[in-house]
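Student: Provide a 3D model corresponding to the input given below.
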Amino acid sequence: MNSVFVYCEIDGGKIADVSLELMTKARALAHELGVEAEAIALGENLGWVPEVCGKYGIKRVHIADDKRLKHFLTLPYERVLCSVFEHERPQIALFGATSEGRDLSPRVSSALHSGLTADCTSLQIGSYTDAKTRKEYQNLLFQIRPAFGGNIIATIVNPDCRPQMATVREGVMKREEAATPVKCEVVKIDTQSLLKDADFVVEILSRQMEEQAINIKGAPIIVAGGYGVGSREGFEKLFELAHLLGGEVGASRAAVDAGFADHARQVGQTGVTVRPKLYIACGISGQVQHTAGMSESQMIISINNDPDAPINQIADYAVVGDVHEVLNHFIAAYKRNSK
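Tutor: This next block holds a predicted model:
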C-alpha cells in the first residue's frame, strides 16, 4: 500500500482534463504520505501517455495497450483495474466523476470490497479516532463532499478497506504540471492472458459524438444569474454584459429549474465547476450547492439586494442593490470607458 493511483480517462487521443487535475492532486497527496503517485491507462496506441504523465509528476504508469480496449467497455476495463489494484494494493484510487468514471469506479469498489465516495469537492490527509473502539488511524484520506442537498459538508473516511476510492468532478481540483517533470516508468499489462471472451459480450458498433453547443468551463469571465434575476428576459442583460466583457453566461440551479437559462449553463454541485478570472454573480443567494462550483474563481463580484446573502461572504466585491439597475450601470460604464 505505497501509492496513490489515478485512472486516466482517454478519448480522442488525449487524457481527459479531469484526469490531469487528479494527477495534480495525486502528486500532492503522495508527497504528503511519502509514497509514489501512479496512473493506469487503457486503450490503443498509448505510447504517448508516459510523457504526459511524467509532466504531471507521475512516477509510474500501468498501461493496457490493446485494440480491443480502444473505446471504453465496462467489463474488460473493470477486470484490468481490479487485477492491477489487487496486485499493487494502492492506498488511494481516484477517478473522474464522468459517465465513464461513475460506471467503472463503483464496479471496481464492489469487486474489491472497498469504500467509494462520489463527487468529492476536497481531498485531504488526516488522522481519525473511532468513537466506539477508540482506535486511532493515521494518514487517512478525508473525502469531503456536500450532503443532504448541500445543507452540510460531510467528511467521509474509510479506515480499514483499501484502496480508499473517490470520484471528483472536472474543474474541482487545480490542474498544474510538476515544477520538474519526472521520467515515468511504464508497466505493461498483459491483456492477452488477463482478458476473457466473456469480457467482450458487449460490442460497440458505432459511436456518435456531438460537440457541446455551450461550454462555459473554459470561459475567463462568467456573468452568472440566479433566481433573483426574475425571468428569462432578465437574463438578456447578463448576455449583453458577458458579450461586452468577452465572457460567457452561467446560471444557478434555481434559475435553470425556473426556465431562465439552459442546463448547460448551470454552475454548481449538479452543474459544472468553473475557475474563471472573474465571476459576476447576479441575483444569486450563494448556497453551498452553487458556491461548490465557483468558489475558486480568481475574483468574485456579487450583485444582490440582500446585504446578508451568503454569496457576499465569499465575494471580493459585493454590490447591494437591484440587479437590473446595477447591471445597467455596469454596461453603461463599460461602454463609456472602452471608447
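
Student: drop to CA atoms for contacts and neighbour counts, all remaining ones
Tutor: Will do.

Student: show me what contacts the closest residue to Met294 other than its chain neighbours?
Tutor: Sequence neighbours aside, Val274 is the residue nearest to Met294 in space, at 5.3 Å (criterion: CA to CA, 6 or more residues apart in numbering). Counting by CA atoms under 8 Å, 6 or more residues apart in numbering, Val274 makes contact with Gly171, Val172, Ile216, Lys217, Gly218, Val267, Gly293, Met294, Glu296, Ser297.

Student: Among the residues you listed, name the ones in strands.
Tutor: Using DSSP state E, no member of those falls in strands.

Student: So which of those residues are in helices?
Tutor: Among the contacts of Val274, the subset assigned to helices under DSSP state H is empty.

Student: Out of those, who's the most crowded?
Tutor: Counting neighbours by other CA atoms under 10 Å, the top entry in these is Val267, with 27 neighbours.

Student: and which of the contacts of Val274 is nearest to Leu112?
Tutor: Val172 (26.5 Å; CA to CA).

Student: and the closest one, what does it touch?
Tutor: Thr121, Ser122, Thr273, Val274, Gly293.

Student: Include secondary structure when you put those into CSV, please.
Tutor: Below are the contacts of Val172 laid out as CSV (DSSP: H, G, I helix; E, B strand; the rest coil):
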residue, secondary structure
Thr121, coil
Ser122, strand
Thr273, coil
Val274, coil
Gly293, coil
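
Student: I have a second one here; can you model it like the first so I can compare?
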Amino acid sequence: MMTNTLVWVEHEGGAVKDATLHTVTAAAQIGTVTALVAGQGVDAVAAAAAQIAGVAKVLVADDAAYAHALPENVAPLVVGLMAGYDVFVAPATTTGKNIAPRVAALLDVAQVSEILSVEGPKTFTRPIYAGNAIATVEASDAKLVVTVRATAFDKAGATGGSAAVEAVGGAGDAGLSSFVGSEIAKSERPELTSAKIIVSGGRALKDAETFAATITPLADKLGAAIGASRAAVDAGYVPNDYQVGQTGKIVAPEAYIAVGISGAIQHLAGMKDSKIIVAINKDEDAPIFQVADVGLVADLFEAVPELVGKL
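Tutor: Coordinates of the predicted model:
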C-alpha cells in the first residue's frame, strides 16, 4: 500500500520558500507527494510547485481567507483534504509550527515534530533535550502529522517535475482571526535560514554599536548573513529575528563563524549541523570549542579586525 503525503507549501511574494524544498525531500521518503498551495492569487506559486522534483500533484486553494496563511483558516482546509491522505507534512518554520499542531488536534492525533530522518513508514528520528539525544519514534495513529527540520534534509530540485495542478476548496474564513498587518525586516543580506555563510555574535560584544562595528565588516567581506546568540538578543544588541538556537532559528550553513559566543547547549542546538564551524573566543574552555572545526583562542576585538584586514 502506497502512502500518500500532503505537503504544505510555504511561499512568499509569489515564490516557493526553500524550507518547502527540504520538506518535499522528507515527504518523498514517506510516500507519494501532493503539494498544497493555499493563498490568494497564487498561480505563480502553483506553477513553481508543479516543477519541484518529486511532486506528483499540486492542490491549489485560492481564496482571500488563505492570503496570509492564518492557521485558523488553513488548518480546517488541510483537515478537509486529509480524507485522501495518510500523512500531512509541514516545514518546522514559524508558519509550519502554527498550522501543524492545529491539524493534529482537529484530527485527534499526536504530532511528530522536527523529524531528522525517515526510518520507516511511521518511524522517524527527532531531537530531544535540545538536540543532546536523538529519539527514534514510531507513530501509532492512522493518520500522521509531521513537521520537518529543514536542515536535516537536502533540497528537492526546484525544476524537473511536471505535476498536474488541481483547484480545491475549503471552508474559507473561520472568523476566528484576521490579518492586521506585518512589519517585515528588510535586509540586503541573505536570509539566515538559507545563507551559505553566517557570522554570529554573542554577549561579549558589549552593546549594539560595538556589535555592528565588529560583526558587520566581517559579514560584508564574506557576503554573509548576521546571527546572534540569545544573550546578545536579550541584551538588545540586535533584533530577535537574528537569534540562532533552540528558541531562535535552526541553521546549517556551509560556514558558521561564532564570535564571542560561549556555546550554551541551546545555541548549539541551532547551528551544530553547519558544515564548518569557526569559533573565536578568549575563553579556551568555552563549550563552543567542542563543536568547532576551527577554534581561535583570542580577544575578538583584536582578532576580528585583523581577519577583516586580511580578507
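
Student: which of the contacts of Val274 of the first structure also appear as contacts in the second structure?
Tutor: Retained in the second structure by both residues aligned by TM-score structural alignment, their matches' CA atoms under 8 Å are the following of the contacts of Val274 of the first structure: Gly171, Lys217, Gly218, Val267, Gly293, Met294, Glu296, Ser297.

Student: would CSV of these with distance to Lys196 of the first structure be doable?
Tutor: As requested, these are exported to CSV (distance: CA to CA, whole Å):
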residue, distance to Lys196 of the first structure
Gly171, 36
Lys217, 39
Gly218, 41
Val267, 42
Gly293, 41
Met294, 44
Glu296, 45
Ser297, 47
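
Student: What residue, apart from its backbone neighbours, is nearest Ala264 of the second structure spatially?
Tutor: Closest to Ala264 of the second structure by CA to CA, 6+ apart is Pro287, at 7.0 Å.

Student: Now do the helices in the stretch 51-200 of the first structure.
Tutor: 74-88, 99-112, 191-194 (DSSP state H, counting those that start in this stretch).

Student: between the ones you listed, which gets nearest to Cys184 of the first structure?
Tutor: helix 74-88 (16.8 Å).

Student: Buried ones in that closest one, by neighbour count?
Tutor: For helix 74-88 of the first structure, the neighbour count (16 or more other CA atoms under 10 Å) marks Leu75, Pro76, Tyr77, Glu78, Arg79, Val80, Leu81, Cys82, Ser83, Phe85 as buried.

Student: Could you do stretch 239-251 of the second structure as well?
Tutor: Asn240, Tyr242, Gln243, Val244, Gly245, Gln246, Gly248, Lys249, Ile250, Val251.

Student: Just tell me what the residue nearest to Met294 of the first structure corresponds to in the second structure.
Tutor: Under the alignment (TM-score structural alignment), Val274 of the first structure pairs with Val251 of the second structure.

Student: one step back: reformat the contacts of Val274 of the first structure as JSON lines; add distance to Gly250 of the first structure.
Tutor: Converted to JSON lines, the contacts of Val274 of the first structure look like this (distance: CA to CA, whole Å):
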{"residue": "Gly171", "distance to Gly250 of the first structure": "15"}
{"residue": "Val172", "distance to Gly250 of the first structure": "17"}
{"residue": "Ile216", "distance to Gly250 of the first structure": "7"}
{"residue": "Lys217", "distance to Gly250 of the first structure": "10"}
{"residue": "Gly218", "distance to Gly250 of the first structure": "12"}
{"residue": "Val267", "distance to Gly250 of the first structure": "6"}
{"residue": "Gly293", "distance to Gly250 of the first structure": "11"}
{"residue": "Met294", "distance to Gly250 of the first structure": "10"}
{"residue": "Glu296", "distance to Gly250 of the first structure": "15"}
{"residue": "Ser297", "distance to Gly250 of the first structure": "13"}
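
Student: Show me which of these is closest to Ile144 of the first structure.
Tutor: Nearest to Ile144 of the first structure among the contacts of Val274 of the first structure, with distances taken as CA to CA, is Val172, at 11.8 Å.

Student: which one is Ala204 of the second structure nearest to, not counting chain neighbours?
Tutor: Looking at Ala204 of the second structure with CA to CA, 6+ apart, the closest residue is Gly260, at 5.1 Å.

Student: Count the residues that sit near that neighbour.
Tutor: Neighbours of Gly260 of the second structure using other CA under 10 Å come to 26.

Student: isn't it right next to Lys206, touching?
Tutor: No: in this structure Gly260 of the second structure lies outside contact range of Lys206 using CA atoms under 8 Å: 10.0 Å.

Student: mind listing what the most centrally placed residue in the second structure touches?
Tutor: The structure's the second structure has its C-alpha centroid closest to Thr93; by CA atoms, centre = their mean the separation is 4.4 Å. Shown in contact with Thr93 of the second structure (CA under 8 Å, 6+ apart): Ala19.

Student: I figured Val137 of the second structure was touching Thr125, is that so?
Tutor: Yes: if you go by CA under 8 Å, Val137 of the second structure and Thr125 touch, sitting 6.1 Å apart.
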